[in-house]
Structure formats: structure tokens, C-alpha cells
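**Q** Sequence and predicted structure, then a few things I'm wondering about:
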Amino acid sequence: MTTNATSVAAMAALILMGAAGAALATEPTLPRGERAFQRLDADSDGKVTVNELKPKAVKRFLRLDDDQNGTVTTAEIDTWLKRGLERRKERMLGRLDQNKDGSVTRDEVDAYIDALFNGADGDKDGGLTLAEIRENSQKRSRQRDARSN
């Protein structure tokens, strides 16, 4: 395996792990990305106040409260995490398991990485700039949003 291919494989693994972490994170946090910040900045003044943050953070966390009693228990957190892991597993298999046999071969991972890389390489020069990666990420996010509507 060449160094370039190794780098691409590592990048794809980081992307998948990052997506898994984001899918599982629900505890209240401060926004790190611009889109998340803008969603919280209700009055668009360039600042997020505790009054803008708190209602959305509380609502998001209390989604775990299956019995709606105002308390999130360890069992409810465990249930929620298991559901999230199951959804993530299905997404991973859906993306990587090309022949749908329930397992992922190295050839399938290589093909996925090639498609991921080539889809992001806007100028087709065989290398990715951070700008290309960000642009591709935004494009993929818009496509997911369009599919979910």
C-alpha cells in the first residue's frame, strides 16, 4: 500500500469515527461549528446567550427521557446509545458493504475510499485541499438534508 493510499485510508477512518462520535453526542455542549452556532444564535447578533443555548440543549438531552418523567436514567441513556450504535452500524454497512452480504471486505473499503476521495477531488488533481474537503462535506450534508425532507 502506498503512503498516499495509507493517508486516504486514515482520513476515511477518521471521517467515519467522527461521524459516529457526532451521532452519539447528545450531552449539552457549546457549538464548535459555524452551522451549529448559527442555529443557536436566534437573534443573529453573532453571540449565543445562555437563554438561546439552554432551551435547545435541555430539549435535546431530554429526548432520552423515554418515560417522559423529567429524569434521564442510566437505563434510558443505555437504550439511546444502543439505538444510536445500531443506526450507525446500519449506515456503515449501507455505505461500505457493496454486495450486501453483511460483511465488509478490504476491497469494499478500498472502493468506498476511492469514491469518497474522488467525489471530494473537485479539480481532479489527485489531491485534496481542506477547501475541497469542506465543500464536499457541505454538499453531502445538503444532499442528506434534501433526502430527509
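**A** Everything's here; your move.
**Q** drop to CA atoms for contacts and neighbour counts, all remaining ones
**A** Fine.
**Q** in the helix or strand encompassing residue 82, what counts as buried?
**A** Using DSSP states H and E, residue 82 sits within helix 74-96. By neighbour count with 16 or more other C-alpha atoms under 10 Å, helix 74-96 contains the buried residues 76, 77, 80, 81, 84, 88, 93, 96.
**Q** Just the strands from this structure, written as ranges.
**A** Counting by DSSP state E, the chain forms no strands at all.
**Q** so where do the helices sit in it?
**A** 3-24, 34-40, 50-62, 74-96, 106-120, 130-148 (DSSP state H).
**Q** elements contacting the third one?
**A** Read it as helix 50-62. In terms of contacts (3 or more C-alpha pairs under 8 Å, 6 or more residues apart in numbering; DSSP states H and E), helix 50-62 is packed against helix 34-40.
**Q** So which bits of the helix it packs on are buried?
**A** By neighbour count with 16+ other C-alpha under 10 Å, helix 34-40 contains the buried residues 37, 38, 40.
**Q** Give me the helices and strands touching it, please.
**A** If you count contacts as 3+ C-alpha pairs under 8 Å, 6+ apart, helix 34-40 packs onto helix 50-62.
**Q** ok, and here's another one to check against it:
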Amino acid sequence: MPQQRERSPQGTAAGSRIVAAYAAALGRPVLNGTRAKLERQAVELLAQGLPEAWLSDRVREMATRGWSDLVQHAERSTVPVEGQRDESLSGRAGLPKWCRECGEGNPAARVNARFRTLGELGGGEKCPRCHPDRVASVPQPPGSEGL
């Protein structure tokens, strides 16, 4: 269950280390509300399979820009995730492989179905090639598995 993963000692410790990286880059203590939000988001993203080192690098970027939403920053990041092969375009378990033709090429579409749309990013028609709501209902033509 996601709630159990969020409360695991390993997830909480990693979340605390990610927040510590944010505070170090910020150069001052993190306010309690922001600390709680970042730690919660870090644990959630770790549970989705993003590496701690990659998330720590993203929070350092955020701190230098004055940002505090790790989920949003991770979704929009164009930095490759170490250890993920390029042909492995599915970012989460149960999410079909990203076709790379939707979402205006934004790599966030790899891990977030919300971006798998045609036209304006995050709006418009769901991609018939890789949006989970569409591929489940539309049979894929033979030979399209390698897309």
C-alpha cells in the first residue's frame, strides 16, 4: 500500500536526506511547512522508483531558483534518470511505453500520463498510441510494440 511505503523507515530517511540537500543548497533552514511538503513529495517520488541521488540533484536546482514543489519540478525535468535505459520509456509500473510523439516531446510524459496528450501540453486529446485510457480500449496494430 502506498501509505505503508510512505511511512517506511528507509523512505522517511531518504526523504529527510533529500530535504537536507535542499536546505544545504538554500543556505538556511527550511521552514516546517515546506520541510513537511518536500519530505512527503520525496517519499512519494522514491516510491515511484526515482533514485534518491537524482531527486537530491533536483531539489538543489529548486533551492537555487526559490522553488518548493518537487513533484512539479521532477515532472518537468529534462535531466535523464540514471540507470533507466532509453528504450525503457515507461516510467511507472502499469504505464504503457511512451510513444515520444505526444506531450510536445516533454520527457515528463514518460512518467506521467497527464502529459500524454496531442496539442497543448497537458490539454487536448489523449494520445491514442500511449495514453493508458486510450491504449486499453484501442487495439495496437501489429508491429507497433517497439515504438
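**A** That came through, no problem. Keep in mind that what you see is a predicted model, and the values were worked out from it rather than measured.
**Q** Would you pull the TM-score for this pair?
**A** Once superposed, chain against chain, the TM-score is 0.23 (TM-score structural alignment, normalised by the length of structure 2); 53 aligned residues with a C-alpha RMSD of 4.7 Å.
**Q** now the buried residues of helix 34-40 of structure 1 in JSON lines, with distance to residue 52 of structure 1?
**A** Listed next are the buried residues of helix 34-40 of structure 1 as JSON lines, based on distance: C-alpha to C-alpha, whole Å:
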{"residue": "37", "distance to residue 52 of structure 1": "10"}
{"residue": "38", "distance to residue 52 of structure 1": "11"}
{"residue": "40", "distance to residue 52 of structure 1": "6"}
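**Q** wait, which of the residues you listed is closest to residue 146 of structure 1?
**A** Distance to residue 146 of structure 1 across the buried residues of helix 34-40 of structure 1 (C-alpha to C-alpha) is lowest for residue 38, with 19.5 Å.
**Q** which residues does residue 73 of structure 2 contact?
**A** Residues in contact with residue 73 of structure 2, defined by C-alpha atoms under 8 Å, 6 or more residues apart in numbering, are 58, 62.
**Q** Report the secondary structure state of it.
**A** Under DSSP: H, G, I helix; E, B strand; the rest coil, residue 73 of structure 2 falls in the helix class.
**Q** contacts for the longest helix along structure 2?
**A** Secondary structure of structure 2 read by DSSP H shows that its longest helix is helix 9-26. The contact list for helix 9-26 of structure 2 (C-alpha under 8 Å, 6+ apart) reads 5-6, 29-30, 35, 38-40, 42-43, 46-47, 52, 55-56, 59-60, 62-64.
**Q** Just the buried subset of those residues, please.
**A** Buried residues within these, counting neighbours by 16+ other C-alpha under 10 Å: 6, 30, 35, 38-40, 42-43, 46, 52, 55-56, 59-60, 62-63.
**Q** Narrow the residues you listed to those in strands?
**A** Within these, no residue falls in strands by DSSP E.
**Q** Next, give me the two most distant ones among the residues you listed.
**A** Longest span within those, C-alpha to C-alpha: 6 and 63, 23.3 Å.
**Q** follow-up on the earlier one: could I get the buried residues of helix 74-96 of structure 1 in CSV, plus columns for distance to residue 136 of structure 1?
**A** Below are the buried residues of helix 74-96 of structure 1 laid out as CSV (distance: C-alpha to C-alpha, whole Å):
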residue, distance to residue 136 of structure 1
76, 35
77, 33
80, 30
81, 28
84, 25
88, 21
93, 21
96, 19
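**Q** between those residues, which is nearest residue 10 of structure 1?
**A** Nearest to residue 10 of structure 1 out of those is residue 96 (C-alpha to C-alpha; 15.4 Å).
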